[in-house]
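*Asks:* my questions are about this predicted structure, shown below with the sequence.
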Amino acid sequence: MTSDDFGGSSRLPQERRVVTEIPGPRSQELQKRRVAAVPPGVGSVLPVYVTDADGGVVVDVDGNSLIDFGSGIAVTGVGNANPRVAARVKAQADRFTHTCFMVAPYESYVEVCENLNRITPGDHEKRSFLVNSGAEAVENAVKIARYATGRQAVVVFDHGYHGRTLLTMTLTAKNMPYKHGFGPYAPEVYRAPLAYPYRWPTGPDDCGPEAAAQAIDQITKQIGATNVAAVLIEPIQGEGGFIVPAPGFLPAIAEFCRANGILFIADEVQTGFARTGDLFACEHEGIVPDLVATAKGIAGGLPLAAVTGRADIMDKVHGGGLGGTYGGNPLACEAALAVLEEIEDRKLTRRARRIGEIMLPRLRALAERHPAIGDVRGRGAMIAVELVRPGGKDPDPEMTAQVARRCHERGLLVLTTGTYGNVLRFLPPLVISEALLNEGLDILDEVFAG
């Protein structure tokens, strides 16, 4: 399949169409109902109510067709309502919707695990099991690491995000909105510095080795390596601002873990399944984790997540120690099998790299014209710009929100993120057409031009 083939066979017209203000009148009516029914703690990036989505567009109740640079936060990489996914899910729904794998198992669960064992980094023997969400996968990975090592301490990193449960909220770095007021938090969680090239005090060139040395020194002196069960890290940070750790940082941390009997856990919840141009982001520097947590892009929009790890680690947990009622639901398993087929058949890792080849040069050219863009970064189809006040590196969350709002008004769905709320992140579906991708970048250009 050539790059121009994407979007050509889509069910919906792959075009931006703005026919009302955004949000339109029907969305505004639904928003009033939502306010009366749903607590305000559940936020939304853009209060438009969706009726259809396909390829690179999302259609709302008012008939607006928006270019999708969000993919449901990296979930619908193979496209929304992907035909292969929908067909397998429908066929499964006609057979049975649930038995609970722990009660009466079924083949699709086993097949998903076999595939995960095959495609995750490393040629060692592996085991996988399935849960419902990224937070649940991370929490189980930590649970397994503690059980297997007999140790308690877990090390995470500045700017990291790992979920909203008690443990994963503790593992997460950012206070507002994820942690504020929800304590006390889980014990034996420690935070180390991250190699954040744009904000490293001595600059990006020395960032990798210096940050690794600081992190290792902090772990050794403040915790004690023999007390650490696991080091947990996103190979590219998601909610922290799409921070790509400086080269050499991850390999140094992984080597420290190997030398000290510490398990290296890769949180690939947002980065996995071709998003960054590799099947998994840790492959970029040849990292082979002991445990991998996956979710989001695994099942095309159905709730599914997984923990995959070395067999000698995973097999240590006693019978009944892992599981859950809905984990590996048969509908979600069929969706995951379809997603894996789509990634392989349509060469979506290569497609993600192509998206990056289009986006990064255009965003860098935009940054040259607009000093408010302090940094352009990312890999594959996981790209971001960090906005700052001109003349320095002070974060500018107000401008970030303003740019996002103006994009939304023009029919481009973008997301904000970052510890300081000053990062625009772009997660287009891997199947988006190049025409639609470039039109979205044109809109961004117009917004910055004022």
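*Replies:* Happy to help now that I have it. The shown structure was predicted, so the numbers you read here are calculated from the model rather than taken from an experiment. Numbering: from 1, shown residues only.

*Asks:* from here on, just use CA atoms for contacts and neighbour counts.
*Replies:* Fine.

*Asks:* how near is Tyr185 to Arg151?
*Replies:* Separation of Tyr185 from Arg151 (CA to CA, to the nearest Å) stands at 19 Å.

*Asks:* so for the protein, the centremost residue is which one?
*Replies:* Gln270 (1.5 Å; CA atoms, centre = their mean).

*Asks:* and it, what does it touch?
*Replies:* Contact analysis of Gln270 by CA atoms under 8 Å, 6 or more residues apart in numbering lists 73-74, 238, 294-297.

*Asks:* which of those are buried? Put it as a PyMOL command.
*Replies:* The buried subset of the contacts of Gln270, as determined by 16 or more other CA atoms under 10 Å, is captured in PyMOL by this line:
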select buried, resi 73+74+238+294+295+296+297
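
*Asks:* so which of the contacts of Gln270 are in strands?
*Replies:* Thr294 (DSSP state E).

*Asks:* longest helix anywhere in this protein?
*Replies:* helix 348-369 (DSSP state H).

*Asks:* does the residue nearest to the centre of the chain count as helix, strand or coil?
*Replies:* coil (DSSP: H, G, I helix; E, B strand; the rest coil).

*Asks:* repeat that for Ala246.
*Replies:* Under three-state DSSP, Ala246 comes out as coil.

*Asks:* try this one side by side with the last:
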Amino acid sequence: MTTDDLLARHRAVLPSWMPLYYDEPIELVAGQGRRVTDAQGRTYLDFFGGVLTNSIGYDIPEIRAAVERQLRTGIVHTSTLYLIRQQVELAEKVARLSGIPDARVFFTNSGTEANEAALLMATNHRRSQQILAVRNSYHGRSYATIGVTGNRGWSASPLNPLQVAWLHSGERLRGLLARLPEADRIDAAVEDLREVLATQTSGDVACLIAEPIQGVGGFVHGPDGLLAGWRKVLDEHGILLISDEVQTGWGRTGTHFWGYQAHGVTPDMITFAKGIGNGFALAGVVGRAAVVESVPAISFSTFGGNPLSAAAGNAVLDYLLDNDLQANADRVGMILHEGLRAEVGGLPGVAEVRGKGLMLGVEFVHPGTIDPDPKRAAQVFEACRAGGLLVGKGGLYGNVVRMGPPLTLTEEEAREGLAILVTAIRSGGTAPTVAA
């Protein structure tokens, strides 16, 4: 079967709103370490990891062995109506690492479900459906999480079960706060929060949900300390803080294990997903017991934290900690950040190189302006693939090339990928075709 045949079959049975990467979509059929191979036999260095999900890489012996051990028991699924040893062990680790005192953990299948569950808990705890969310955010594809997503391109429904008020993100490139000196932005964001509470809510707001670094939004983030500035105001009103760590968790930012830790504040709940499963469907919420226990009726997750995915999660977390991959993300990420800023940061059309650790974005604009240039981003995106490097796209305007390599990325691989990316950007979106 050729890729063209598979593409035709895909288009015949799957929705048109499910995008496929590349002008000529590829099927990935094998992986090893940080590299994947497509159906045509071409091998690529993967700097996107299934949207920051394959956090340890591909075909990792320790993770494969843990999954195979569980498979050999014959128990893949039991539901949470029975004790699941792997789930309990993983919950103990997540609770300990969360930094939240007396924490409880609820497992789900995806970041969407994790955020949905957190919103359920917060609105029950506060007896309010009023939510604070951040402009340019993304929190999922379900009814309520779309409602708190501040990115029009991902808002698949204009209907909303929640009453949402929107805060400025504090980003450095655009928006009202971008006009201010860096040192003044947190104070301005706090003033904005106070005004929003006074003018757009009745006061009894349930929670603020925020990403420490906005993932789909193009790795945009406000100044460190922003969450702490907001938290002081939230505490005056009893409003909960949810940190959406679906993309920033598990050491990816390098300097901290969780993104919220850069802000000097501890949230009431953390939502997590992606990297903890390294490709297996695993996500959840960890939060203060008083908040998590606010659900007033029986509830559970049929597949969340099942024996197989929890076995994978335990192996992933153990591997991550045993090999100090957070430090690796910091060290190897520095090669990429410094290299990109030195090689392309001053080029016309490159507005910003940003992110932390192994979470990087390059934003493209029309030279001499901050007007988004999604065409240039798409050209660089395609050129990277042609050069043997897989990256992602994102941003409110689709003009950001995003990178989230596995946390096991080596220094040599970082320099290899950097060279391909720099060539793609400097060449204006053309690059030599990778050898089969």
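*Replies:* All right, it came through fine. Note that the structure is a prediction, hence the values are computed from the model and not measured.

*Asks:* what's near enough to touch Val61 of structure 1?
*Replies:* So, once contact is read as CA under 8 Å, 6+ apart, Val61 of structure 1 ends up touching 26-27, 48-51.

*Asks:* the aligned residue in structure 2 for it and Val88 of structure 2, how far apart?
*Replies:* Counting by TM-score structural alignment, Val61 of structure 1 corresponds to Ala39 in structure 2. Using CA to CA, we find Ala39 of structure 2 at a distance of 39 Å from Val88 of structure 2.

*Asks:* what's Ile236 of structure 1 aligned with over in structure 2?
*Replies:* So Ile236 of structure 1 corresponds to Ile213, using TM-score structural alignment.

*Asks:* now do the contacts for its match.
*Replies:* 219-222, 248, 259, 355.

*Asks:* separation between it and Thr108 of structure 2?
*Replies:* Taking CA to CA, one finds Ile213 of structure 2 at 22 Å from Thr108 of structure 2.

*Asks:* returning to what we had before: against Leu28 of structure 2, how distant is the match of Val61 of structure 1?
*Replies:* Ala39 of structure 2 is 6 Å from Leu28 of structure 2, by CA to CA.

*Asks:* nearest to Gly99 of structure 2, of the contacts of Ile213 of structure 2?
*Replies:* Nearest to Gly99 of structure 2 among these, counting by CA to CA, is Gly259 at 12.0 Å.

*Asks:* that closest one contacts Pro212, correct?
*Replies:* Yes - using CA atoms under 8 Å, Gly259 of structure 2 is in contact with Pro212, at 5.3 Å.

*Asks:* need the residues touching each of these two.
*Replies:* What both Gly259 of structure 2 and Pro212 touch, as defined by CA under 8 Å, 6+ apart, is the set 245, 248.

*Asks:* what does Met18 of structure 2 align to in structure 1?
*Replies:* Aligned partner of Met18 of structure 2 by TM-score structural alignment: Val42.

*Asks:* swap in Asn306 of structure 2?
*Replies:* So, by TM-score structural alignment, Asn306 of structure 2 is matched to Asn329.

*Asks:* spatially nearest residue to its match, not counting backbone neighbours?
*Replies:* Spatial nearest neighbour of Asn329 of structure 1, chain neighbours left out: His98 (6.3 Å); criterion: CA to CA, 6 or more residues apart in numbering.

*Asks:* pull the contacting residues for that neighbour.
*Replies:* 326, 329-330.

*Asks:* so of these, which ones are in strands?
*Replies:* Using DSSP E, none of these sit in strands.

*Asks:* still contacting in structure 2, which of these?
*Replies:* Of the contacts of His98 of structure 1, the ones still in contact in structure 2 (both residues aligned by TM-score structural alignment, their matches' CA atoms under 8 Å) are 326, 329-330.

*Asks:* got these as CSV, with distance to Gly79 of structure 1 columns?
*Replies:* As requested, the kept ones among the contacts of His98 of structure 1 are arranged in CSV below (distance: CA to CA, whole Å):
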residue, distance to Gly79 of structure 1
Tyr326, 24
Asn329, 21
Pro330, 20
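
*Asks:* neighbour-wise, give me the winner out of those residues.
*Replies:* Pro330 (25 neighbours; other CA atoms under 10 Å).

*Asks:* my read: that residue touches Glu111, true?
*Replies:* No - here Pro330 of structure 1 does not reach Glu111: they are 11.1 Å apart, not a contact under CA under 8 Å.

*Asks:* and the equivalent of Asn117 of structure 1 over in structure 2, how close does it get to Asp322 of structure 2?
*Replies:* The alignment partner of Asn117 of structure 1 in structure 2, by TM-score structural alignment, is Ala95. The gap separating Ala95 of structure 2 from Asp322 of structure 2 is 18 Å, by CA to CA.

*Asks:* just the helices in the stretch 1-150 of structure 2 please.
*Replies:* Using DSSP state H, counting those that start in this stretch, the helices of the stretch 1-150 of structure 2 run over 3-13, 49-52, 61-72, 85-98, 111-126, 143-147.

*Asks:* what sits against the residue nearest to Thr76 of structure 1 when sequence neighbours are not counted?
*Replies:* Leaving aside its chain neighbours, Thr76 of structure 1 sits nearest to Gly300 (4.9 Å; criterion: CA to CA, 6+ apart). Gly300 of structure 1 sits next to 75-82, 85, 335-336, 339 when contact means CA under 8 Å, 6+ apart.

*Asks:* now Gly440 of structure 1
*Replies:* The contact partners of Gly440 of structure 1, taken as CA under 8 Å, 6+ apart, are 67, 69, 412.

*Asks:* alignment lookup: Phe272 of structure 2 to structure 1.
*Replies:* Match for Phe272 of structure 2 (TM-score structural alignment): Thr294.
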